[in-house]
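K.L.:
Test case, fold it:
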Amino acid sequence: MDLDNGGGKRVFTRLGGGGGGGGGHTQSSHMEPKVCFHWRAGRCNRNPCPYLHSELPQHSNSNVKRGYGNGLPDNNNNHNNNDRSFAGQGFARRKPNNSNQQVNNKWGRGHGGSGAGGVGAFRPPPKVQDKICHFWIDDKCSYGDKCRYLHQWFTSDSFTMLTQLPGHEKVISAIAFPMGSDKLYSGSKDESVKVWDCQTGQCAGVVNLGGEIGCMISEGPWIFVGIPNEVKAWNTQTNTDLRLSGPVGQVYALVVGNGMLFAGTQDGNILAWRFSATTNCFQPTAALKGHTLAVVSLVVGANRLYSGSMDNTIRVWDLETLQCIQTLTDHTSVVMSVLCWEQFLLSCSLDRTVKVWAATESGSLEVTYTHKEEHGVLALCGMHDAEAKPVLLCACNNNIVHLYDLPSFNERGKIFSKEEIRAIEIGPGGLFFTGDGKGELRVWKWSETAPA
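P.N.:
This next block holds a predicted model:
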C-alpha cells in the first residue's frame, strides 16, 4: 500500500486500516469492513471517508460472502469470481470478463497516476448516458470529453443540426416556411416575427406586432399570425397587410381548409373567414361553438376539421356544414396537438400519451393505439426521412423531442434543448426546424444515406 508522508494516517483510515495516533479510533474487530459505494461509482468526495476505497480481499477459507448483503453460502468450491452476492447489488458491472481469474484487490495499480492518498487507480472510460449534461448547457462542465453525459444537442445517426439562429428573447411559439420561398419566419412571445434569409442564415427583418404570437402559418403567398384579439395577415408578394378582427383573447391555432381560414381562440370558439377576391379581404363566415375552454390546436384532413382544446376533448367538424359530428373524450388533460396522417388522426396531451385514431365502419373515430411517454406531450409533427420513411416528432415538456418510426413507434433519436420545444416546422429537402422556450431556433437536416 502506497502512502504519502504528509497524509499517511488520513489515507490509511480511508482505506479501512487500523487507528492512528492523536485520539483516532480503531475499527472494531467484530465489524465487517465495507467498500465505499460512491468510490465504486467513481464519485466519492468525502475526505476522510469511513469506508474502504479498495476491493475486499478474497477469503479462500470462507463459504459465506460477506460485506455485500445477501449472506448466501457459496457452493462453488473453487471460489472463482462468479460471485452471486454481486447480483442485484448494483455491482455486477464490475465483474471481470474472465470468471476464472481471482479478483485483484490492487486493481489498476500503476495505471494512470495517483488517486487520493497516492493510490493509483485505473477506471474504464465512463459510459456516456443518454442524457444531456446540464453543466455543458451552461458552459460550466469541467469534465470535458470524460463527462458521462452528452455534450451535444441530439442523439441520432439519421439527422444532424445545421445551425442555430439566435435572436428571440422569449419562447418561440410558431415557425413558418412558405413553399417556394427563401425566407423562414419565426414568431415569439417577445411580440415579434423574425424573417430569416435561408441563404445566409441572417435575420433579414423584424416585424413587431404589439402582442404575443400564439401561432403562425403560411398558405400560398399569405402569412397568418395569431395575436391577442385578432389575426394579422400579410401577402409576401404584394405586401398587403390585413387585420382580421373578431377573436376574444389569444389566438392559439390557425389552419386553412375548404377555402376558409380557421382560428382557435382563448374563449373556446373557432372563427372562420373566407377570402373575397372582389374586396381583396377576408370576410367573417362562421363561429364554431362547442368547446368550453381554449382551442389550442387545429388540423384539417379528409374534409374534416379537428380541434384540440384545454377542455381535454377533440371535436370533429364537417367542413361543408361546419357542424360538430363527434366529440372525442379519451384524453384526460389538455389536447396540445392534433395531426392527420393518411387515414389516421394522431393526438397528444399533457396526460403523457399520444393516441392514434382510426375510423370505424360507421365512420366514427376510435383509439387504435396509445403510446405512453414519461412526460406531458406538447407538440406533434410528421415528416418523412431521407428514405421517405414516416417519422413522428414528439416534443415533451422535459425539454426533449423524441423521433419515432411509424407505425412501430421505434425511437430514431432525440433532440435536446434548454427549455421546452413548442414549435416544429418542416422545410424542403429534408430540412426541419425547432424553436424552444429560450428563443433559440435550430435548423436540422436528415442524412441523405442511412447509417450502415
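
K.L.:
When you work out contacts or count neighbours from here on, use the C-alpha atoms and nothing else.
P.N.:
Noted.

K.L.:
Mind listing what's buried along stretch 441-452?
P.N.:
By neighbour count with 16 or more other Cα atoms under 10 Å, stretch 441-452 contains the buried residues 441-447.

K.L.:
Dump those residues to JSON lines, plus distance to Val295.
P.N.:
Putting the buried residues of stretch 441-452 into JSON lines (distance: Cα to Cα, whole Å) gives the following:
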{"residue": "Leu441", "distance to Val295": "25"}
{"residue": "Arg442", "distance to Val295": "27"}
{"residue": "Val443", "distance to Val295": "29"}
{"residue": "Trp444", "distance to Val295": "29"}
{"residue": "Lys445", "distance to Val295": "31"}
{"residue": "Trp446", "distance to Val295": "32"}
{"residue": "Ser447", "distance to Val295": "36"}
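
K.L.:
Which residue ranges of the stretch 301-450 of the chain form strands?
P.N.:
For the stretch 301-450 of the chain, the strands defined by DSSP state E, counting those that start in this stretch occupy 304-309, 314-318, 324-328, 335-341, 344-349, 353-359, 365-372, 377-384, 390-396, 400-405, 411-416, 421-426, 431-436, 441-446.

K.L.:
would JSON lines of the ones you listed with distance to Gly144 be doable?
P.N.:
Below are these laid out as JSON lines (distance: least, Cα to Cα, whole Å):
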{"stretch": "strand 304-309", "distance to Gly144": "44"}
{"stretch": "strand 314-318", "distance to Gly144": "47"}
{"stretch": "strand 324-328", "distance to Gly144": "50"}
{"stretch": "strand 335-341", "distance to Gly144": "38"}
{"stretch": "strand 344-349", "distance to Gly144": "37"}
{"stretch": "strand 353-359", "distance to Gly144": "36"}
{"stretch": "strand 365-372", "distance to Gly144": "34"}
{"stretch": "strand 377-384", "distance to Gly144": "32"}
{"stretch": "strand 390-396", "distance to Gly144": "28"}
{"stretch": "strand 400-405", "distance to Gly144": "22"}
{"stretch": "strand 411-416", "distance to Gly144": "18"}
{"stretch": "strand 421-426", "distance to Gly144": "26"}
{"stretch": "strand 431-436", "distance to Gly144": "25"}
{"stretch": "strand 441-446", "distance to Gly144": "24"}
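
K.L.:
Please provide the structure for the following sequence as well, for comparison with the first:
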Amino acid sequence: MDVDGNKRVFQRLGAPSSAPNDSSKQKVCYHWRAGKCSRYPCPYLHRELPAPTSNGGGPKRFAEDSGSQFSRRGPNKFTGGSNTWGRVHGGNNTVRKAEKVCNFWVQGHCNFGDRCRYLHSWSVGDSFSLLSQLEGHQKVVTGIAFPSGSDKLYTGGKDESVRMWDCQSGQCILVVNLGAEVGCMISEGPWIFVGLPNLVKAWNTQTSAELSLNGPVGQVYAMVVGHSLLFAGTQDGSILAWKYNEITNNFEPAASLTGHSVAVVSLVVGANRVYSGSMDNTIRVWNLETLQCIQVLSDHTSVVMSVLCWDQFLLSCSLDKTIKVWAATESGNLEVTYTHNEEHGILFLCGMHDLAGRPVLLCACNDNSVRVYDLPSFSERGKIFAKQEVRAIQAGPGGIFFTGDGTGQVKVWKWAESSGQQ
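P.N.:
Next comes the predicted model:
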C-alpha cells in the first residue's frame, strides 16, 4: 500500500518569444486553461498571472513566560519550548499556497501526466509521506482513536459504524454497526469512547466490556478525559461528566456544566482547567476541581471548532478563518496574544511532534486541505490534500499520524527522518 513520495509541481511555459507584443500577452489563454489549445504560436499566455504582492505588517511577538505544561487529549503530551509566536525561522521549508490537486488525476485519467500543471500527489513538502489509505467508511470520518499499547486503530463516522483496523496488515478486521452517526471518538487507557445521539458508548479493549452512558441531549460532538472524569459536549450546549466506579465497573454521572447556549463541539483539558469551544462563538474556561465557569472568551466571530493546549498556551480555531493563541495575564485571565490568519475557515487542530521532537500543528481547513506548521513560528512545513474536508486527525506511535476525510477515507502518514529545519 506504499505510495510514491515524489511531490513535484509542473507548470507550462509561457507563450513563444515570437508571439505578438501587445496587450494579449497579459491575458491567459482560455483554451489552454481548458487543456485544449491547438494554436502555435498562441498570442495568449500559457501560464497563470502571478498573484499581487502584499506589503502587510509582520506578525506580533510577545515576551517569554513560564507556565505549566498543557496536555492534549488523554495521555498525549504536547509541549514546546520557545514562546515567540509568528517568528519565521530561516530555511527553505515554506510551501507555496497556490498548489491544487488535479481533478482528472483524482479520477484516474489525467492525459497530461508529468506535463500537468496541477499536483499529482496528496501532499506537498518533504517533511512527511503517505504510507497507505484505509478504505471502508462510506461517509465522513468523525473520530480516530489509537489506544496506548494497542496494535489496533479505531475509526468512526457518519455512516453509523466503528471500524477496527489491524496496524500490521492495514486490513479492517471488525465493523460495529451502531445505528446512529458517530459524532466523535477518543481513547483513554484501554477504553474507547464513542459519542452518539443521546448516548456515549464505552468499550474496554482489554476486557471487551461494553457500557452505555446515558444523559446527553442530542448528538455528542466532543469528549475529553481529565481529573478522573469523562467530559462530553452535547448538542444542547451542556457538558456532562462521568466518573468511573471500580467497584461497580461502571461510569456514574458526576456533574452537568451549563452555560453555552448551543452545541459544544470541542473540549480540551490543561492546567487544571477544562476549555470548551461552542457554536455560540465562545470558549468557556472551567475550573477542573470545582467545575465552575471562571471565564468566557469571546474574541472569535464564528463557531469555535477546536481548542488545543500547548505549553502554557491555549490555541483555538474558528470558521472565522483565524487561529488565536491565548496566554494568562498576571490576574490569571486568558487574553489573545497572537492571531494567525488563514484564507479559509478552520475545522480542527491537532498537535504532535515530528521525529526530531519539534512541535508541529496540523490545521484542517474547509478547502479540503490540512496546513502543517512549526510552532511557535507558524512557518509552513507542508500541506495535505483530500477529496473532501478532513474532520479527524490523530497522532500515533513512531512518527505515524492519521487523517480522516469527508469521503470516509483514512490516510496513514509518517514523518520523515530528517524533516524540518536543522
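
K.L.:
Can you tell me which of the strands of the stretch 301-450 of structure 1 is nearest to His151 of structure 1?
P.N.:
His151 of structure 1 sits nearest to strand 411-416 of all the strands of the stretch 301-450 of structure 1, at 10.4 Å, using Cα to Cα.

K.L.:
how far apart are the closest one and its match in structure 2?
P.N.:
For strand 411-416 of structure 1, the mean distance to aligned residues of structure 2 following superposition is 0.2 Å (mean Cα distance after the TM-score superposition for structure 1).

K.L.:
in structure 2, what residues pair with that strand?
P.N.:
Matched against structure 2 by TM-score structural alignment, strand 411-416 of structure 1 falls on residues 380-385.

K.L.:
got it, and stretch 374-390 of structure 1?
P.N.:
Using TM-score structural alignment, stretch 374-390 of structure 1 pairs with 343-359 in structure 2.

K.L.:
ok now that stretch, how far from the chain's centre?
P.N.:
Offset of stretch 343-359 of structure 2 from its chain centre (Cα atoms, centre = their mean, to the nearest Å): 7 Å.

K.L.:
how about the helices in the stretch 51-200 of structure 1?
P.N.:
Here the stretch 51-200 of structure 1 has its helices, by DSSP state H, counting those that start in this stretch, at 134-137.

K.L.:
Now do the strands in it.
P.N.:
Using DSSP E, counting those that start in this stretch, strands in the stretch 51-200 of structure 1 cover 154-155, 159-165, 172-176, 183-188, 192-197.

K.L.:
and among those strands, the most buried is which?
P.N.:
Mean neighbours per residue, mean count of other Cα atoms under 10 Å, is largest over those for strand 172-176, with a mean of 26.

K.L.:
Mean distance between it and structure 2 after superposition?
P.N.:
Mean for strand 172-176 of structure 1 is 0.2 Å (mean Cα distance after the TM-score superposition for structure 1).

K.L.:
From the contact counts, what lies against that strand?
P.N.:
On a contact count with 3 or more Cα pairs under 8 Å, 6 or more residues apart in numbering; DSSP states H and E, strand 172-176 of structure 1 meets strand 183-188, strand 215-219, strand 421-426, strand 431-436.

K.L.:
Structure 2: matching residues for the last one?
P.N.:
When structure 2 is aligned by TM-score structural alignment, the counterpart of strand 431-436 of structure 1 is residues 400-405.

K.L.:
quick revisit: who's in contact with the match of stretch 374-390 of structure 1?
P.N.:
Contact with stretch 343-359 of structure 2 is made by 72, 78-80, 305-308, 310, 316-323, 360-367, 374-375, 391-395, 398-399, 415-419, as judged by Cα atoms under 8 Å, 6 or more residues apart in numbering.

K.L.:
For the residue in structure 1 that Ala327 of structure 2 lines up against, give me its contacts.
P.N.:
Mapped onto structure 1 by TM-score structural alignment, Ala327 of structure 2 lines up with Ala358. Listed by Cα under 8 Å, 6+ apart, the contact set of Ala358 of structure 1 reads 343-345, 365-368.

K.L.:
so which of these would you say is closest to Lys418 of structure 1?
P.N.:
Leu345 (30.0 Å).

K.L.:
excluding its backbone neighbours, what's nearest the aligned residue in structure 2 for that closest one?
P.N.:
Aligned by TM-score structural alignment, Leu345 of structure 1 pairs with Leu314 of structure 2. Nearest non-adjacent residue to Leu314 of structure 2, counting by Cα to Cα, 6 or more residues apart in numbering: Trp326, 5.0 Å away.

K.L.:
Ser212 of structure 2 touches Trp203, doesn't it?
P.N.:
No - taking contacts as Cα atoms under 8 Å, Ser212 of structure 2 lies outside contact range of Trp203: 9.0 Å.

K.L.:
quick one: which of those two has more around it?
P.N.:
Taking neighbours as other Cα atoms under 10 Å, Ser212 of structure 2 and Trp203 compare with Trp203 leading, 17 against 14.

K.L.:
Would you mind confirming that Ala328 of structure 2 makes contact with Asp311?
P.N.:
No - with contacts counted by Cα under 8 Å, Ala328 of structure 2 stays clear of Asp311, the gap being 11.8 Å.

K.L.:
Look at these two and report which has more neighbours.
P.N.:
Remark: of Ala328 of structure 2 and Asp311, Asp311 carries more neighbours, 20 against 16, as counted by other Cα under 10 Å.

K.L.:
what range in structure 2 matches stretch 231-240 of structure 1?
P.N.:
Stretch 231-240 of structure 1 corresponds to residues 200-209 in structure 2, going by TM-score structural alignment.
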